[in-house]
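Participant: Sequence first, predicted model second:
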Amino acid sequence: MKFSIQPLLLGSAVLVPAVSSAQSDALVQLAPVVVTATGNPTPASEVLAPLLVISRDEIERSQAGDLAELLRFYAGIELGRNGGPGQATSVFIRGGESNHTLVLIDGVRVNPATSGGAALQNIAPDSIERIEIVKGPRATLYGSDAIGGVINVITRAADASGSSLDASLRGGSFNTFDGSVRGAYAGERGSASLQVQHQNTDGFPALRGFDQDTGYERTSVNADGSLKLGAATIGAHLWDARGDVEYYGYDDNFNRAVVSQDYRNQVAALDATLPLAENLSATIAANRAQDRIEQKQSADFVETVRSGVNAALVWSLGEAQRITGGAGFVHEKVEALSFGSPIDQGRDITTLRLQDELRYGRHSAVIAGSYSDYQGFGSRFDGTLDYGFDLTSSTRLVASAATGFRAPDATDRYGFGGNPDLDPEKARNYELGLQQKLGENQRVDLRVFRSDVDDLINTVCDADFNCTAVNVEKYRNEGVELTYTLAWQQWSATLTGLVQDPEDRGTGEQLLRRAKQTAGLKLSRRLGIFDAGVDVIGSAKREDFGGVELGGYTLFNLTGGVRLGEHANLRLRVENLFDKDYQTAAGYDQPERSYYATLTFHY
């Protein structure tokens, strides 16, 4: 089945109601305050970078089982998943490599310092307040890996509305059970919240042609606290997810078989913000992140522990200018054992950055530069320039240029075929954009971009199977991206579309697991005590390893909910409504039509 972006884009025009600016007295504002694009709190309507925000309301309506399920209905965020719940998941933003997407939890990096990307499958949506996604390189703010984009998961914390108690129960297909309890306190001098969540599912046979289920279990804790001491504010944060997952690996005779592993992902952070003067403030933060996997059928394991401290000064010059200077130090430690080959390596990373946010009349700009020193390959400079010109009060033209990089990880340097002398992978991105407000309740963001990445790391083997990791490959992606958002009375909609050409510049072939066309629609409406929604994603065909072609597909999810009095809600979800047979990674099945119900309580 071939997928075309046009029917979905045209169909959305029928599904989404037409709204005129004359109805602005009933409109809902689309301008949350975000932090990921500039590192400072900024109204989303003023951000020049391509930005997508997934709100708490959208998260609750989706009833997704993990972060990957949440992200897959937005065009330009493609997933390669080895089966169902808990299975290894790769994310590709704007055609970038899977390790070119940086994932943060409350601003703290969770990507491992070994091969592969962050464990999206282990992040429970019930612990998330919102998700901020910024596309394109952001090395000046976040250093390595921020090439295709940055996904910042903002976890739930106590808010100013006061103390609360929440609980939820979710169950459905594949013997899935998900339970969560959360308590929050908010007072004049501080706040605190604690949430515990557990999920268990039998799953389904992840590998096509096999019949043994691959189960998954996760227990996660999310805790947050803040305290005001005079003019200063001190915050503490903890997120921890651990459990086990079954997957198709190999037995002692190298036959395909279900094996299992334990995992643990954790982020702990302590920060303090202190006003130094009327227009000058300082922030200092210390954090520690852990990513650990232990195989149950062998002694193999891999662990990344990253500890760091960051400091920043923010100087605000009225509404026209905000200058930020920052410095950071991180120690990264990797220990691993793979097929008898050990890795025990650490490296220090030092960063300096300077950013100037300007707004004069119809002109706005973000100018940033950074210096990074990575033990093992040396230093580099990166830059970002975003410029916006307000053509009218509702139309803004945007031009951007930015660089990024990915530092060689421990597997590249010391794993199979490792090479300690590797250079970083280097990226350049240029784009032009149009930000258009349609009244106060609708917005359109249109981008034309070009990304080039050089010195990609690949393992090259000779005839005797002597292998070495080298910087040999490069790719280019050119594309057009559209984001449309609506919040009007009882309607909410997000429409995303991407047409791109992700090309291996050495061979001229399409990059693996990346489609040239994707489109997504999320549409919902409230009807008194009821609400209903539809999520649609369409993807064109993709190539995979071994010359396998993965066919295009279109998926539909239906959601609905009803308020059960003042304190309870019941939500229902039908996933893969038309029971589409599709794959995002060759040989691995995706969920058939399935059903879920979620009961929530709030006091």
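Facilitator: Okay, I see it. As the structure is a prediction and not an experimental result, all values here were calculated from the model.

Participant: alpha carbons only for contacts and neighbour counts from here, please
Facilitator: Noted.

Participant: separation between the residue most central in space within the chain and Ser370?
Facilitator: Centroid check for the chain by C-alpha atoms, centre = their mean gives Ile151 as the closest residue, at 3.1 Å. Using C-alpha to C-alpha, to the nearest Å, we find Ile151 at a distance of 20 Å from Ser370.

Participant: Skipping adjacent residues, who's closest to Leu495 in space?
Facilitator: Leu521 (4.6 Å; C-alpha to C-alpha, 6 or more residues apart in numbering).

Participant: Surely that neighbour forms part of a strand?
Facilitator: Yes: checked against DSSP: H, G, I helix; E, B strand; the rest coil, Leu521 lies within a strand.

Participant: thought the residue nearest to the centre of the chain was touching Arg130?
Facilitator: No: using C-alpha atoms under 8 Å, Ile151 is not in contact with Arg130, being 10.6 Å away.

Participant: roughly how far is the biggest helix by length in the chain from the heart of the chain?
Facilitator: Ordering each helix of the chain by length in residues (DSSP state H) puts helix 5-15 first. The chain centroid and the centroid of helix 5-15 are separated by 26 Å under C-alpha atoms, centre = their mean, to the nearest Å.

Participant: That helix - contacts with which helices or strands?
Facilitator: strand 491-500, strand 517-527 (3 or more C-alpha pairs under 8 Å, 6 or more residues apart in numbering; DSSP states H and E).

Participant: closest to Ser281 out of those strands?
Facilitator: Nearest to Ser281, of all those, is strand 491-500, at 36.0 Å by C-alpha to C-alpha.

Participant: Which elements pack onto the closest one?
Facilitator: helix 5-15, strand 467-488, strand 517-527.

Participant: now these in JSON lines, with mean neighbour count?
Facilitator: Shown next, in JSON lines, are those (neighbours: other C-alpha atoms under 10 Å):
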{"stretch": "helix 5-15", "mean neighbour count": "14"}
{"stretch": "strand 467-488", "mean neighbour count": "20"}
{"stretch": "strand 517-527", "mean neighbour count": "22"}
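
Participant: Presented hereafter is structure B, for comparison with structure A:
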Amino acid sequence: MAHHLRLGVLATLFLTTAASAQETVELDPIIVSGGLTPVEAKKYGRAATVLTSEDLEARGTQYVADVLRQVPGLSVSRTGSFGGLTQVRLRGHEGNHTLVLIDGVDVAAPNQGEYDFGGLIAADIERIEVIRGPQSALYGSNAIGGVISITTKRAEEPGVSGRFGTEVGSDGTTQLDFALRARGERGELSFSAARRDTGGFDVSQTPGGGGDDDGDENKTYNLTGRLFLSDTVTIGATLRHTDRISDFDTFNFAAPTAAGLVTDSIANAEVQETFGSVFAEADLWGGRMSNRLTLSFADIDRQGRDGTGAKNQDNTGTRRKVAYQGTVALDAATLDAANHTLTFGAEWERLTYRENDPTVVFNPGQLIRQEREQTAYVLEYQGDFGNGLSTQISVRHDDNDKFRDFTTYAAGASYLLPNGTTRLHASYGTGVQNPTLIEQFGFYADFVGNPDLKPEQSEGWDIGVEQQFWDGRGIIDLTYFDETLTDEIGSRFDPVLNASVPVNNTGTSTRKGIEAAARLDVTDRLDLSLAYTWLDASEPVPGLFGGTRDAIEIRRPEHEISLGINYALPNDRTRLRLDATHVAGLYDSDFKTASFISGNPADDFDRVKLKDYTVVNLGFTHDINDRVQLNGRITNLFDENYEELEGYGTQGRTMYLGVSARF
């Protein structure tokens, strides 16, 4: 109650000091990753959220995962300190059900099919698009929950430009970031680099405060470029590399108490991620047809040390992909003038994974490189009927060398009513999720692979209404969704093998809920934003007396609401930002009990409810002049003590101050 009262006082303070002069920032009307070709937001049938670089700057947050917490339908969980494993879930799905693209490149770890957001710094991010609901009909496996597409910054004006930024803060945190960009008539080139170090805090919450702090060191480099060979032919490339070292504490299964789940240690993980692509684009038939050929790759190396400092991990995962895409105008001489287009494409992908060090494997078979391949074919139709109705329809067929082949479908529609302020949108889609390489082959001493696993399958639909009001100064979007997942992959403890084994759950997992997003420009200086999610997600688990029972899906809160307040001072140089997030109905697995080694499969699904919490962040930016900006923020303003995962501590109140300059 005290936290809510303090939040109310702060909100009232912002509201009562409102005056007039801030220029509001409108979202870009194009959703680049909504289809195989870009779609206007007002014509898009699926549920989507777009965050711009202005949104990231206003929040002042240095990690993308923390910006995503304000997106409806999305939940984030981090294992303690910055740099710890950070999972993002869409509409109650697993982390590996969300496809993550950076500059169009799939960045998920090949062994787990999931991207760890723990190392994604926001310094060079221009735009984030979050597409919710099954997207396999466009993107294949790993997209049954949705897609998060991230675009890095490019040169915005001809000539050479750049940026330099630095920040210092609590827990010995320092950051340096630098960007240099060039743009001319024949092409463009952008380079950025960032280094962030933090001493962190004791994730294990050692009684008496005697534990070691768990820090993180992150170095990220990004390079993109395009060359216009002619008016119709363009070539380009992207390259991104992240090198980080993250400390963490030991997790103890079957600890007698919550305090014993995570204990202080000197364990750490070193990760090197390299992603890239080379592409060529060509227009044909006077601009009526476009073509794009892309070769992309991902290489992820990971080394780890246990709580004693001994090496216990050394593995490598790779992805290689070749993709072709062509788009043709169906009703006009050029794509720019077309209301109806057809896109067709094909892609080939190979995934590999292996352990590298014979001294840390548990059997020689783990040193064998495991791999699998798949080929896919996709069609998408986009149509604008000129009467407010627009549609997107897609179908995709995947040929797998290890699993059953699948065909997935999706359709979306948007209708703008004659009043010009009310838009209806709806979508339907099916999805498929292949087992991960870890689930298929094992690789861990306490986790045995299952080559007989079936891919997970999903089906979902949503319907929503978007309403503008107050002469366009306000907008609210309300969406209801309903999704089912069959053959969900879980795990069972096998007492004979003394290890967990992945299995396809019997029955259907359900996910339904409501997503709401609203924005209101109260005055020219004050604007408000709101995001809310209600989620009902469950999975079938073995019953105590046979059959199955429904269990709450863990790490997905039932209720999550976020409030954002932006206020510009009368000097037109200083902007204040308050963010508050309230989380309720969050559960985790009850790892404290000895049931995890009892051999009773029903015991594997005990749940524990975590405490509801509210976190408030406060920040500012001040333009010293047209090119130099001062910024600062206080995170967890009221020093809330809470958990996102049982046993893992979260950061208390911290303060940061930074300065950036453009040239």
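Facilitator: Yep, it's here. This is a predicted model, so every value here is computed, not measured.

Participant: And the residue nearest to Leu495 of the first structure? What does it align with in the second structure?
Facilitator: In the second structure, the residue paired with Leu521 of the first structure is Leu563, using TM-score structural alignment.

Participant: ok, now Thr324 of the first structure?
Facilitator: Using TM-score structural alignment, the partner of Thr324 of the first structure in the second structure is Thr343.

Participant: What is the equivalent residue in the second structure for Cys461 of the first structure?
Facilitator: By TM-score structural alignment, Cys461 of the first structure lines up with Phe493.

Participant: Tally up the residues packed near that match, please.
Facilitator: By the criterion of other C-alpha atoms under 10 Å, Phe493 of the second structure has 23 neighbours.

Participant: for it, helix, strand, or coil?
Facilitator: Classified using three-state DSSP, Phe493 of the second structure is strand.

Participant: tell me the contacts of the closest residue to it other than its chain neighbours?
Facilitator: Excluding the flanking residues, the one nearest Phe493 of the second structure by C-alpha to C-alpha, 6+ apart is Ser500, at 4.2 Å. Taking C-alpha atoms under 8 Å, 6 or more residues apart in numbering as the criterion, Ser500 of the second structure is in contact with Asp446, Phe447, Val448, Ser491, Arg492, Phe493, Asp494.

Participant: Can you tell me which of the residues you listed is nearest Leu569 of the second structure?
Facilitator: Out of those, the member with the shortest distance to Leu569 of the second structure (by C-alpha to C-alpha) is Ser491, at 54.6 Å.

Participant: Might one say that that closest one is in contact with Val541?
Facilitator: No: assessed by C-alpha under 8 Å, Ser491 of the second structure is found out of contact with Val541, at 10.2 Å.

Participant: before we move on, back to that, okay, the contacts of Ser500 of the second structure in a markdown table with distance to Arg240 of the second structure next?
Facilitator: A markdown table is the format used below for the contacts of Ser500 of the second structure (distance: C-alpha to C-alpha, whole Å):
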| residue | distance to Arg240 of the second structure |
| --- | --- |
| Asp446 | 34 |
| Phe447 | 32 |
| Val448 | 33 |
| Ser491 | 34 |
| Arg492 | 38 |
| Phe493 | 39 |
| Asp494 | 41 |
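
Participant: What lines up with the residue nearest to the centre of the first structure in the second structure?
Facilitator: In the second structure, the residue matched to Ile151 of the first structure (TM-score structural alignment) is Ile148.

Participant: if I pick that match, what's in contact with it?
Facilitator: So Ile148 of the second structure contacts Thr98, Leu99, Val100, Leu101, Ile128, Glu129, Val130, Ile131 (C-alpha under 8 Å, 6+ apart).

Participant: which element is the closest residue in space to Gly415 of the first structure that isn't next to it in sequence on?
Facilitator: Nearest non-adjacent residue to Gly415 of the first structure, counting by C-alpha to C-alpha, 6+ apart: Ile343, 7.1 Å away. Take DSSP states H and E as the rule and Ile343 of the first structure turns out to sit in strand 341-360.

Participant: repeat for Ser393 of the first structure
Facilitator: Assigned by DSSP H and E, Ser393 of the first structure falls within no helix or strand.

Participant: gap between it and Ile349 of the first structure?
Facilitator: For Ser393 of the first structure, the distance to Ile349 of the first structure - C-alpha to C-alpha - is 43 Å.

Participant: if we can go back for a sec, mind giving me a markdown table with the helices and strands packed on helix 5-15 of the first structure and columns for distance to Ser400 of the first structure?
Facilitator: Below are those laid out as a markdown table (distance: least, C-alpha to C-alpha, whole Å):
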| stretch | distance to Ser400 of the first structure |
| --- | --- |
| strand 491-500 | 18 |
| strand 517-527 | 23 |
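
Participant: burial count for Thr421 of the second structure?
Facilitator: If you count neighbours by other C-alpha under 10 Å, Thr421 of the second structure ends up with 14.
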